[in-house]
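1. 3D model of this:
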Amino acid sequence: MQVSVETTSQIERRITVQVPAAEVDEAVAARLQETAKRVRLNGFRQGKIPMAVVRQRYGKDVRNEVVGELMRQHYVRAITEQSLNPAGYPSIEPKVDQSGKDLEFVATLEIYPEIELASIDGTEIERPQADITDADIDQMIETLRTQRAEFQPVERAAETGDQVKIDFQGFLGDEPFEGGSAEGHELELGSNRFIPGFEEQLAGAKAGDDKTITVTFPEDYQAEHLAGQEATFKVKVHEVSAKALPEVDADFIKEFGVEDGDADKFRAEVKANMEREVKQAVQNRVKQQALDALQKANEVTVPQALIDQETDGLKRQAAQQFGLGDDFDVSQLPNELFADQARTRVKVGLLLAEVIKQNELDASDDEVRARAEELATQYQQPEQVVDQYMKNDELKNQIKSAVLEDKAVDKLLDQAQVKDVSMSYEQVLQAAQQSQEAADEEESEESDAKA
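-> Next comes the predicted model:
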């Protein structure tokens, strides 16, 4: 086997491989012998078909099959001999494929980039610090009450926060438009589910009222024939209902897993959940800042094959999230929706892998189990969840990857200047959300610049 490697770009290689004709012909002859023993042809007993007939009938297909196998085998040998680390699958194309001549083929592949990791030394990173106060717990309990609120009919004018049951029909001029009508629709005023201005004009309405509402559809409205158009809605109000919050009694408390309905245990459980939420939010914000700094300090040429693989994974996640079913063809989802996120994920993954490699990081079974136990605290039977994590290789590897990622981030934080900043519970959550939104926006701008 003769191999030559051409560097066509920073991460692309073009390998030309020659396989001796004798090796190919010998493999084809052996496969034809196997074929002759098992095929059936009218007029011949099985295993007694003349080789000339077998070659004439099956020779082309057998050669194609053998050549395909040989190209794959010699490709693997070639990249092993040349110490190439492919990112994804190659494109393999035969160049010379004739009986009696050396087989020649070309494999084009992307390789993992060589990364000379730059330090994030001197980067300033804010680490939020927050204590959960009694007022925070009270507010969370009010939120939980609101989530379980029920609407009860009232004999008064509708206010923001009330629910109205309405019939409505929309008109452009004097003509009703498709999709602009409904009967018995329940709408919470202030939910901003309808066109801007619609809900506000229902404030003050009572059961039995007829209202005429005029609104203008936003310029970016999804239905193009309505975008920017002024519309009139004729509305019939059937019922006004006010939100009734449940009492924080034993029955309410039991809904959250506190079986004896004890109020002090309930508050302790709420606080523990909030502390876990704050801890996760702080970790996410600090990690995001470290990863942002890592990306800014290091330019990496990202293999398209890895981006394509990540894009496909994101598509499958989206399909599951929206309940599209296991048989949904994810190729129907446009790549453009996921490409930016995929590129960033791959780039971060490559950089973190280099941090892990350079620092010789690893995660022991004890560390993996400890993380599994931490994750399992949110379930009713944590022991069973931990057992499931540790016995399932795929789940266990996912947890191990998360532990290694956190260790890599800790190494980055050792290089940075970490400053603790006091915040309230709400401020911590908002800061984490803003950090993620800023990262998403920067990711989009970076992609636009490259485009």
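2. only C-alpha atoms from now on, for both contacts and neighbour counts.
-> Will do.
3. using the three-state scheme, assign Leu324.
-> Secondary structure assignment for Leu324 (DSSP: H, G, I helix; E, B strand; the rest coil): coil.
4. same check, this time on Glu23
-> helix.
5. residues contacting it?
-> If a contact means C-alpha atoms under 8 Å, 6 or more residues apart in numbering, then Glu23 has no contacts.
6. one more time with 10 Å
-> Glu23 sits next to Met1, Ala29, Leu70, Asp102, Leu103 when contact means C-alpha atoms under 10 Å, 6 or more residues apart in numbering.
7. now, among those residues, which is nearest to Ala78?
-> When the contacts of Glu23 are compared for distance to Ala78 (C-alpha to C-alpha), Met1 wins out at 8.7 Å.
8. burial count for the nearest residue to that closest one once chain neighbours are set aside?
-> Leaving aside its chain neighbours, Met1 sits nearest to Val19 (4.9 Å; criterion: C-alpha to C-alpha, 6 or more residues apart in numbering). Per other C-alpha atoms under 10 Å, the neighbour tally for Val19 reads 19.
9. I'd say Val19 and Gly100 touch.
-> No. Applying C-alpha atoms under 10 Å, one finds Val19 not in contact with Gly100, separated by 11.4 Å.
10. helix or strand for the closest residue to Leu202 other than its chain neighbours, which one?
-> Excluding its sequence neighbours, the residue lying closest to Leu202 (C-alpha to C-alpha, 6+ apart) is Ala158, at 7.2 Å. Here Ala158, judged by DSSP states H and E, is contained in no helix and no strand.
11. pull the number of nearby residues for Ala158.
-> Neighbour count of Ala158, defined by other C-alpha under 10 Å: 23.
12. how much space separates it from Asp210?
-> 13 Å (C-alpha to C-alpha, to the nearest Å).
13. can you check Lys279 too?
-> According to C-alpha to C-alpha, Lys279 and Asp210 sit 51 Å apart.
14. same question, Lys234
-> As for Lys234, its distance to Asp210 is 7 Å (criterion: C-alpha to C-alpha).
15. what do the two both touch?
-> By C-alpha under 10 Å, 6+ apart, the residues touching both Lys234 and Asp210 are Asp167, Phe168.
16. picking that back up, measure the residue nearest to Met1 to Asn85 for me?
-> For Val19, the distance to Asn85 - C-alpha to C-alpha - is 22 Å.
17. equivalent analysis for Leu324, please.
-> Separation of Leu324 from Asn85 (C-alpha to C-alpha): 36 Å.
18. could you do Ala157 as well?
-> Taking C-alpha to C-alpha, one finds Ala157 at 71 Å from Asn85.
19. what about the strands in the protein?
-> Under the criterion DSSP state E, strands of the chain are mapped to 2-7, 12-19, 91-96, 103-110, 124-129, 150-153, 163-172, 175-188, 210-216, 230-244, 417-422.
20. can you add distance to Gln309 and give those strands back as CSV?
-> As requested, these are exported to CSV (distance: least, C-alpha to C-alpha, whole Å):
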stretch, distance to Gln309
strand 2-7, 23
strand 12-19, 17
strand 91-96, 15
strand 103-110, 13
strand 124-129, 32
strand 150-153, 46
strand 163-172, 46
strand 175-188, 39
strand 210-216, 43
strand 230-244, 46
strand 417-422, 35
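21. let's see this one next, to set against the first:
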Amino acid sequence: MKSAVETLNPTRVRLTVEVPFEELKDSLDAAYKKINQQVTVKGFRKGKIPARVIDQRFGRGAVLEEAVNDALPKFYTEAVNEAELNVLGQPEVDITELKDGDTLNFTAEVDIRPEIQIPDYSGIEVEVDAIEVTDEDIDKSVEQLRERFAATSPVERAAGDGDVVTVDLEAKVDDEVLEDGVASGVSYTIGSGELLDGIDDAVKGLEAGGEATFASELKGGSAAGREAQVTVKVTQVAARELPELDDEFAQLASEFDTLEELRADSRKRLANMKQYDQATQAQERVLEKLLELVEVPVPEKLLEDEINTRKHNLEHHQLGQMGLDLPKYLEIQGKTEEEFETETREAAVKGIKTQFVLDELVKQEKLNVNQEELTEHLMRRAASSGMSPDQFAQAVVEGGQVPLLVGEVARGKALAVVVESATVKDTNGEIVDLDDEDETEAEGTDAAEAAGDAAEAKADAADATDSADKADKADKGAEKTEG
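-> Predicted coordinates:
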């Protein structure tokens, strides 16, 4: 077999392959054997039909087609390996010449990973938010805790802001009650915005036994997105009573004896949260700077696949769970379809570039992933997917996604290396030392993913592979290549 490579652009090549006909012998034998098992010829036992009879009855062309389809993936893979190409996705194969008994010539156009030069990144400087916990922040935190310990007591008066009402609901669309539009004994805090648009105005001023009807666009259920006439009947009005902010409250709501100790703990927790946010912000901004330093050509086919995958995940997974379609989502977001298309393309480009750059860094820095790191990452992914670690691990193994997770961890470690070498200052001009952040390296992968994601929730293990990750798979013709 002879092969040659022609570079069409930085991310695509054309392979020209010439195969001597004798190298098709094994595939021809397999083709005759396969056809033997599929057909019946009078006078011959099944599986014992001579090759010449198959040629006469069914045509030599059918045998050649079967043999070539069987052989192409092997010859394509040999040509790829010989040229040391890092291919992406399936090739476009064209048989240019097939002479029975003489030769098989074909071409294969395929995307490849671009060659990337990582420049010196030690001079990267970024600015992040300073860690500041104000008294107002603590007041808000304590007040939220106080709200959770509020008591309610029934009152015989009209409902008002902040009251908790128990209501029965009935929703009609086109004067017909929806099967899933009836609910009884629903508890609702007026002003919380946690139920239906318009319900606050409807129930305010009503006493127990009162009812009202209002129009509201349904956010979920069988008639999601449609306007319904909703009848609400108040069965009870209860006033919320907040506990006094004193030492007794601290003992009720926490393990602390005094309100001062509770507030001190709130300050510490808020500082830890802001420190984590600061580290994540540093990672994302360092990544932005790194991408600006590197020229990364993006394969167009890979980009289109990534865009389509993001749209599919948004429409059929995220929006579907919320009972929305894309037009309604864009209306809520205040975006035009053109703006959505532009943002999705930009996010896809960024995601692919991020993966290419971090993968190159993994090679450059000779980074490896050990079992403990992989297990920790798997636990985090399981938690974000809502699955148990055992369920997630099983789905990962059955879906052949272990290499994908290894790649995610390795890219996280690569990003951590760049962050460690960067200069990070807060808005007060102070140097931020991220070495004490236990989660910096562990969360590096999440920062890398976040930088490339448009509005995508973490995928379940069963379909965790998105198109950007297809670059890891570099399928070299393991499946049947269509001519």
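22. TM-score of the superposed pair?
-> Remark: TM-score between the superposed chains equals 0.63 [TM-score structural alignment, normalised by the length of structure 1]; 395 aligned residues with a C-alpha RMSD of 5.7 Å.
23. just give me the closest of the contacts of Glu23 of structure 1 to Gln56 of structure 1.
-> Distances from Gln56 of structure 1 to the contacts of Glu23 of structure 1, taken by C-alpha to C-alpha, are shortest for Ala29, at 12.6 Å.
24. my guess is the closest one contacts Ala52, does it?
-> No. Distance between Ala29 of structure 1 and Ala52: 11.4 Å, which falls outside the contact criterion (C-alpha under 10 Å).
25. quick check: neighbours shared by these two?
-> Counting by C-alpha under 10 Å, 6+ apart, the residues touching both Ala29 of structure 1 and Ala52 are Gly59.
26. between the two, point out the one with more neighbours.
-> Ala29 (18 against 10).
27. what separates the more buried one from Thr232 of structure 1, distance-wise?
-> 81 Å.
28. next one: His238 of structure 1
-> 19 Å.
29. please apply the same query to Arg31 of structure 1.
-> Distance, Arg31 of structure 1 to Thr232 of structure 1, by C-alpha to C-alpha: 77 Å.
30. the two: which has the busier surroundings?
-> Per other C-alpha under 10 Å, whichever of Arg31 of structure 1 and Thr232 has more neighbours is Thr232, with 20 against 16.
31. what residues does the more buried one make contact with?
-> 169-176, 180, 198, 212-216.
32. tell me the one of those nearest Ala149 of structure 1?
-> Nearest member of those to Ala149 of structure 1, counting by C-alpha to C-alpha, is Phe198, at 23.7 Å.
33. shouldn't that closest one be in contact with Ile213?
-> Yes. In terms of C-alpha under 10 Å, Phe198 of structure 1 counts as a neighbour of Ile213; the distance is 6.7 Å.
34. for the longest helix along structure 2, buried residues please.
-> For structure 2, the longest helix by residue count, based on DSSP state H, is helix 259-293. For helix 259-293 of structure 2, burial by neighbour count (16 or more other C-alpha atoms under 10 Å) applies to 259, 262-263, 266-267, 270-271, 274-276, 278-288, 290-291.
35. can you give me the helices for the stretch 301-450 of structure 2?
-> For the stretch 301-450 of structure 2, the helices defined by DSSP state H, counting those that start in this stretch occupy 319-322, 326-333, 337-364, 371-385, 389-398, 402-421, 444-452.
36. helices or strands up against the third one?
-> If I follow you right, that is helix 337-364 of structure 2. Contact partners of helix 337-364 of structure 2 among helices and strands, from 3 or more C-alpha pairs under 10 Å, 6 or more residues apart in numbering; DSSP states H and E: helix 259-293, helix 300-313, helix 326-333, helix 402-421, helix 444-452, helix 470-473.
37. closest to Ile118 of structure 2 out of these?
-> Of all these, the one in closest proximity to Ile118 of structure 2, counting by C-alpha to C-alpha, is helix 259-293 (8.0 Å).
38. which helices and strands does that closest one pack with?
-> strand 125-128, helix 135-148, helix 247-253, helix 337-364, helix 402-421, strand 423-426, helix 444-452.
39. how much does the second one stray from structure 1?
-> On superposition with structure 1, the average gap between helix 135-148 of structure 2 and its aligned counterparts reaches 6.3 Å (mean C-alpha distance after the TM-score superposition for structure 1).
40. residue contacts, Ser4 of structure 1?
-> Arg14, Ile15, Thr16, Val17, Gln18, Ala78, Gln82, Val106.
41. isn't the last one up against Arg72?
-> To tie it back to what came earlier, the one meant is Val106 of structure 1. No. Val106 of structure 1 is beyond contact range of Arg72, at 11.2 Å (criterion: C-alpha under 10 Å).
42. between those two, which one's more packed in?
-> More crowded of Val106 of structure 1 and Arg72, by other C-alpha under 10 Å: Val106, with 22 against 14.
43. residue contacts, the more buried one?
-> Taking C-alpha under 10 Å, 6+ apart as the test, what Val106 of structure 1 contacts is 3-5, 14-18, 71, 75, 90-96.
44. what about Phe105 of structure 1, neighbour count?
-> Neighbour count for Phe105 of structure 1, taken as other C-alpha under 10 Å: 21.
45. what residues are up against it?
-> So Phe105 of structure 1 contacts 3, 15-19, 67, 71, 74-75, 92-97 (C-alpha under 10 Å, 6+ apart).
46. let's go with 6 Å and repeat that
-> Listed by C-alpha atoms under 6 Å, 6 or more residues apart in numbering, the contact partners of Phe105 of structure 1 are Thr16, Val17, Glu93, Pro94, Lys95.
47. of the residues you listed, closest to Leu117 of structure 1?
-> Of those, the one sitting nearest to Leu117 of structure 1 (C-alpha to C-alpha) turns out to be Thr16, at 31.8 Å.
48. just give me the neighbour total for that closest one.
-> For Thr16 of structure 1, using other C-alpha under 10 Å, the count is 21.
49. map it onto structure 2.
-> Counting by TM-score structural alignment, Thr16 of structure 1 lines up with Thr16 in structure 2.
50. so that match makes contact with Glu6?
-> No. Counting by C-alpha atoms under 6 Å, Thr16 of structure 2 stays clear of Glu6, with 8.0 Å between them.
51. of the contacts of Glu23 of structure 1, buried ones?
-> Neighbour counting by 16+ other C-alpha under 10 Å classes Ala29, Leu70, Asp102, Leu103 among the contacts of Glu23 of structure 1 as buried.
52. show me what the third one lines up with in structure 2.
-> Matched by TM-score structural alignment, Asp102 of structure 1 corresponds to Thr103 in structure 2.
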